[in-house]
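A.B. asks: From the sequence below, what's the structure:
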Amino acid sequence: MKIVIVTGMSGAGKSTALNVFEDEGYYCVDNMPIELIPKFIELARGQKKEYCNVALGVDIRSGDALNELDDMLKELSQRHYNYKILYLDSSDEVLVKRYKETRRTHPLAKDDRVDHAIEEERKQMSFLKEHADYILDTSHMLTRELKQELEKIFVENGHYNNLFVTVLSFGFKYGIPADADLVFDVRFLPNPYYIEELKKLTGNDKPIQDYVMGFDAAHIFLDKIMDLFDFLLPEYVQEGKNSLVIAIGCTGGKHRSVTLANAIADRLKKTEYGCKVEHRDIDKDAKRKL
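C.D. replies: Modelled structure (predicted):
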């Protein structure tokens, strides 16, 4: 019997995660009273196969009973139950934005501001994050990407290192991305913008990819940057980082940076890390000319 405790910050995607588990055949219960969890698992273990896997949503809505969770987890361990803790997190800025968009009230907000409630929730939930087997930062994830990561961990039994990488292409003339952790400049490569038949294409088009990757410098850069990531990413995991934004920039964010960002993401997707690629400025020139 597999038991997953789905927890984390309000607005980080717990409801979405529970829906994913339900689609995969887990029996899901959200916001169950903490004191009932051991009894529920005991009953589920003796029932039919539809209860062979369960996912339980636990979060700040438990109120003061959250203080009992640590003892409850110890009890589950003593009973040798096979449970895992999935902790969903997100940046404060993204959580505030999500609450504004959905117009929902934060469980701790009441008459206070949402950002103050998030700060208090983060303090109260910190012990659970320390206990977590898997930490997913959903700040830069779409719903389908969260689903893919959960399937990778819990369905495909893939190895997961609690790090989700976003490879982001951008144009320096539009500014360096504010949320970038690592920034790399590929303006040293020849620019296809000055070739008339390539100018209107992007790094998602094969002629641009063939042009940019036709230079030895592009392959050397790609190999060396992947060597750097082979060293850095495990160090970030060890330090506790669970999301990383790697920004690849060229002049306009349309040709060289897009090509290299795609190439880096393709290689990272073959590793144990979650990864996606975004192209922030790929359509900027076209929009400005309208």
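
A.B. asks: Please make it C-alpha for all contacts and neighbour counts, starting now.
C.D. replies: Fine.

A.B. asks: helix, strand or coil for residue 15?
C.D. replies: helix (DSSP: H, G, I helix; E, B strand; the rest coil).

A.B. asks: now swap in the one 4 residues further on and tell me
C.D. replies: With three-state DSSP as the basis, residue 19 sits in helix.

A.B. asks: Repeat that for residue 253.
C.D. replies: Quick answer, by three-state DSSP: residue 253 is coil.

A.B. asks: want to put them side by side, so please do this one too:
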Amino acid sequence: MPMATTQIVLISGLSGSGKSVALKLLEDLDYFCIDNLPATLLLQTVCMLREQGHQRIGISVDIRGAQSLPALPACVAELKAQRADVRVLFLEAKTESLLKRFSETRRKHPLSTQNPDLTVTECIVLEREVLAEIADLAHRLDTSDLSANALRGWVKQWLALDQSRLTLICQSFGFKHGLPLDADFVFDVRCLPNPYYDPVLRPLTGRDKPVIDYLEAEATAQAMYEDVRGYLMHWLPLFDRDNRSYVTVAIGCTGGQHRSVWLAEKLAEHFGAERQVLVRHREYPGDLA
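C.D. replies: Reported below is the predicted structural model:
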């Protein structure tokens, strides 16, 4: 009988971005988890755990092991060459969100110990620079506006994906809350008629039938949908050939409630017939996920 494929989930990202939440989720899903493993020990550790019979492994690798991080890309490549199912998740957040979290928890930034003259903001900037190469290896997830519960839900969705296929992520957001950090493409739909100004439609979202009917009756909304759909139909095959794992298409309106939600859902419905698609609504992750 062939040996079961080992699934290895590597979690990295910025301090304060939710790595401990993601790693605890893996523990709850019966992964054998290790926090803060130096990258230079990754291959040896995975080999040992495999010999012990562990087939689901979760490992956190981050700035606390900064000196070993340059070894991580080669280790990931070697594990994939061994036919392991290796998934790398990189969590990030806006600087203002991270500052708020550090202030609320009264924790020190890990880089402040070796760099006592740096402010927390300067530590965050330095950490982004050091981890940039790891972010390029990974599925990036912006946790700036996510609750811990929403983050757990999004990570569960990600774990369930078929990693051999490109995943199209259709994500709505509100410009008034800032651009998502994990977007590959951003489309601005604020030029479309806004259901917010109709008192009946205001409390609803782009998933509710009255809002859908309102927008689909607008020629400009239909034209926007056709143009964005056509653009993606033209370019997504090139990402397939480039062996990309994820493409995140962010659709933004003012508040992230009506127009962007409608278009993200409509695009996901179209492409979901042939592709692996995730839908995410940043401003309403719990209500709409």
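
A.B. asks: Pull the contacting residues for residue 11 of the second structure.
C.D. replies: Each residue near residue 11 of the second structure by C-alpha atoms under 8 Å, 6 or more residues apart in numbering is listed here: 19, 22-23, 58-62, 88-91.

A.B. asks: For it, pull up the helix or strand it's in.
C.D. replies: Taking DSSP states H and E as the definition, one finds residue 11 of the second structure inside strand 7-13.

A.B. asks: what stretch of the first structure does that strand fall on?
C.D. replies: Counting by TM-score structural alignment, strand 7-13 of the second structure pairs with residues 2-8 of the first structure.

A.B. asks: Residue 271 of the second structure reaches residue 265, doesn't it?
C.D. replies: No: judged on C-alpha atoms under 8 Å, residue 271 of the second structure makes no contact with residue 265 at a distance of 10.1 Å.

A.B. asks: More neighbours: which of the two?
C.D. replies: residue 265 (19 against 16; other C-alpha atoms under 10 Å).

A.B. asks: what about that one, which helix or strand?
C.D. replies: helix 259-271.

A.B. asks: Would you state the strands of the stretch 51-200 of the first structure in chain order?
C.D. replies: Taking DSSP state E, counting those that start in this stretch, the strands of the stretch 51-200 of the first structure run over residues 53-57, 83-89, 134-137, 164-171, 182-185.

A.B. asks: Which stretch among these approaches residue 276 of the first structure most closely?
C.D. replies: Nearest of these to residue 276 of the first structure, taken as C-alpha to C-alpha: strand 164-171 at 5.1 Å.

A.B. asks: who's in contact with that closest one?
C.D. replies: Counting by C-alpha under 8 Å, 6+ apart, 136-137, 140, 176-177, 242-254, 257-258, 261-262, 264-265, 273-282 sit against strand 164-171 of the first structure.

A.B. asks: ditto for stretch 64-75 of the second structure
C.D. replies: By C-alpha under 8 Å, 6+ apart, stretch 64-75 of the second structure touches 36-40, 42-43, 61-63, 110-111, 130, 134, 137.

A.B. asks: so what's the residue nearest to residue 133 of the first structure when sequence neighbours are not counted up against?
C.D. replies: Closest residue to residue 133 of the first structure apart from its sequence neighbours, by C-alpha to C-alpha, 6 or more residues apart in numbering: residue 85 at 5.3 Å. Taking C-alpha under 8 Å, 6+ apart, we find residue 85 of the first structure in contact with 4-7, 131-134.

A.B. asks: so which of those residues persist in the second structure?
C.D. replies: Compared against the second structure with both residues aligned by TM-score structural alignment, their matches' C-alpha atoms under 8 Å, these retain 4-7, 132-134.

A.B. asks: May I see these organised as TSV, with distance to residue 73 of the first structure added?
C.D. replies: Converted to TSV, these look like this (distance: C-alpha to C-alpha, whole Å):
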residue	distance to residue 73 of the first structure
4	12
5	10
6	13
7	13
132	11
133	13
134	16
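
A.B. asks: Packing partners of the longest helix along the second structure?
C.D. replies: Using DSSP state H to define each element, the second structure has its longest helix at helix 219-241. Packing partners of helix 219-241 of the second structure (3 or more C-alpha pairs under 8 Å, 6 or more residues apart in numbering; DSSP states H and E): helix 209-216, helix 259-271.

A.B. asks: Dump these into a markdown table; add distance to residue 76 of the second structure as well.
C.D. replies: Putting those into a markdown table (distance: least, C-alpha to C-alpha, whole Å) gives the following:
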| stretch | distance to residue 76 of the second structure |
| --- | --- |
| helix 209-216 | 44 |
| helix 259-271 | 30 |
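
A.B. asks: Spatially central, which residue of the second structure would that be?
C.D. replies: What sits nearest the mean C-alpha location of the second structure, by C-alpha atoms, centre = their mean, is residue 141, with 2.2 Å.

A.B. asks: Give me the aligned partner of that one over in the first structure.
C.D. replies: So residue 141 of the second structure corresponds to residue 136, using TM-score structural alignment.

A.B. asks: what about the nearest residue to its match once chain neighbours are set aside, how many residues close to it?
C.D. replies: Leaving out its chain neighbours, the residue that sits closest to residue 136 of the first structure by C-alpha to C-alpha, 6+ apart is residue 88, at 5.0 Å. Applying other C-alpha under 10 Å, we find 24 residues neighbouring residue 88 of the first structure.

A.B. asks: Matching residue 88 of the first structure against the second structure, which residue comes up?
C.D. replies: Counting by TM-score structural alignment, residue 88 of the first structure lines up with residue 91 in the second structure.

A.B. asks: Against residue 21 of the second structure, how distant is its match?
C.D. replies: When distance is defined by C-alpha to C-alpha, to the nearest Å, residue 91 of the second structure is 11 Å away from residue 21 of the second structure.

A.B. asks: Around residue 155 of the first structure, count how many other residues there are.
C.D. replies: Residue 155 of the first structure has 12 nearby residues by other C-alpha under 10 Å.

A.B. asks: now swap in the one 5 residues further on and tell me
C.D. replies: Here the neighbour count serves as a burial measure; for residue 160 of the first structure (other C-alpha under 10 Å) it reads 18.

A.B. asks: Check the one 5 residues further on too.
C.D. replies: By the criterion of other C-alpha under 10 Å, residue 165 of the first structure has 21 neighbours.

A.B. asks: What lies in contact with stretch 145-154 of the first structure?
C.D. replies: By C-alpha under 8 Å, 6+ apart, stretch 145-154 of the first structure touches 17, 20, 138, 158-160, 274.

A.B. asks: Out of those residues, which sit inside helices?
C.D. replies: Per DSSP H, the contacts of stretch 145-154 of the first structure map to helices at 17, 20.

A.B. asks: And the helices in the stretch 51-200 of the second structure?
C.D. replies: Taking DSSP state H, counting those that start in this stretch, the helices of the stretch 51-200 of the second structure run over residues 72-81, 95-105, 120-137, 148-159.
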